[in-house]
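>>> Got a predicted structure here, sequence first:
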Amino acid sequence: MITMQDIVREGHPSLRKVADDVALPPSKEDQEILIKLLEYVKNSQDPEISAKYGLRSGVGLAAPQINVSKRMLAVHVTDNKGTLYSYALFNPKIISHSVEKAYLTSGEGCLSVDRAVPGYVPRYARVTVKGWDVEGNEVKIRLKGLPAIVFQHEIDHLNGIMFYDHIDEKNPLSPIPDALPIER
């Protein structure tokens, strides 16, 4: 089980490295890591389990955040209609995206960042992500709204990018032109 002690914090070198592709079909070890990533995100959203183990609630986690520099991530998030997006993927990549941008009005947070970083993070409003599930089967997902933002945040981790790298330093809270504001 992954705990908060396993999650590396900003400044750790693995958060700034471009992660390596996972060889497919996945090894047993890689499958176990991927399962544990999703398990953490689910457990962190369960009030009893998160209290018992001191887990900070999250909607996504990427392997570099546990000091594993491989392209794998897990997302467990519900959109504004109540649809659950629960995925654990190897080698995920954005294969298409909208021109339109979106941002969370509350800003973004990160399990690897122990401080509030105010500011709007411009993201694509809609993305299509392709990856491979724990068994090595290809998966293609069309996303919009909060799930699209969460996937982009986690994929950034695989490329050594932190969410605050996208924030306008001079005007962190100035609305992003022509972007869709998303309440969370």
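Everything's here; your move.
>>> C-alpha from now on. contacts and neighbour counts both.
Noted.
>>> ok, which stretches of this structure are strands?
Here the chain has its strands, by DSSP state E, at 60-62, 72-78, 84-97, 101-104, 123-124, 126-132, 138-144, 179-182.
>>> Alongside the first one, take a look at this:
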Amino acid sequence: MITMDDIIRDGHPTLRKTAEEVIMPPSEEDKQILNSLLDYVINSQNNEVAEKYGLRPGIGLAAPQINVSKRMIAVHVTGDRDELYSYALFNPRIISHSVEKAYLKSGEGCLSVDESFPGYVPRYARVTVKGFNADGEEVKIRLKGLPAICFQHEIDHLNGIMFYDHIDKVNPFKPLDGAIEIER
């Protein structure tokens, strides 16, 4: 089981590396790592489990955050119509996206970042993601709103990009023209 002690913090070199593709079909070890990422995110949202094991709540986690530089992410998040997006993916990639942008009104946070980075993080409002599930089967997901933002945040981790890299350094709360503001 992944705990907060397993999650590396901002400044660790692995967080700035481009993660390696996972060879398909995935090895048992890779499947185990992928499933443990999803288990962490699900457990972190259960108040009793999170308190018992000292887990910081999160809606997504990428393998580089546990110092495994491989292209794996897990997301467990509810969309705007209470639909659950619970996915653990190997080699996820954005295959299409909207021109329209979106951002979280409250800003973004990260399990690997302890300090606060206030500001708007511009993201695509809608994305289509392709990847492979734990069984090595191809999955294609269309996303919008918070789930779209979460997937983009986690895929950024696979490319060595942190959420605060997207924040305007001069004016962090500069209005984003025509972007959708998402409440969380």
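Now that the structure is in, tell me what you want to look at. Model, not experiment: these values are computed from the prediction.
>>> Dump the strands of structure 1 to CSV, plus mean neighbour count and distance to Lys170 of structure 1.
Listed next are the strands of structure 1 as CSV, based on neighbours: other CA atoms under 10 Å; distance: least, CA to CA, whole Å:
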stretch, mean neighbour count, distance to Lys170 of structure 1
strand 60-62, 29, 28
strand 72-78, 24, 31
strand 84-97, 20, 27
strand 101-104, 22, 17
strand 123-124, 24, 18
strand 126-132, 21, 27
strand 138-144, 15, 28
strand 179-182, 17, 18
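>>> Throw those strands into CSV and include distance to Pro13 of structure 1, thanks.
Output for the strands of structure 1, formatted as CSV (distance: least, CA to CA, whole Å):
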stretch, distance to Pro13 of structure 1
strand 60-62, 14
strand 72-78, 17
strand 84-97, 20
strand 101-104, 27
strand 123-124, 24
strand 126-132, 25
strand 138-144, 30
strand 179-182, 31
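>>> Could you work out which of these reaches nearest to Lys28 of structure 1?
Closest approach to Lys28 of structure 1 among the strands of structure 1 is made by strand 84-97 (12.9 Å; CA to CA).
>>> just to revisit the earlier point, so for His166 of structure 1, which of the strands of structure 1 sits nearest?
Sorting those by CA to CA, the top spot, which is the nearest, belongs to strand 123-124 at 8.8 Å.
>>> Which among the strands of structure 1 is found nearest to Glu39 of structure 1?
Across those, Glu39 of structure 1 has its closest neighbour in strand 72-78 (8.6 Å, CA to CA).
>>> Which among the strands of structure 1 is found nearest to Leu38 of structure 1?
So among the strands of structure 1, strand 72-78 is nearest, using CA to CA, at 4.9 Å.
>>> And the closest one, how far out from the chain middle?
Mean-position distance between strand 72-78 of structure 1 and its chain equals 6 Å (CA atoms, centre = their mean, to the nearest Å).
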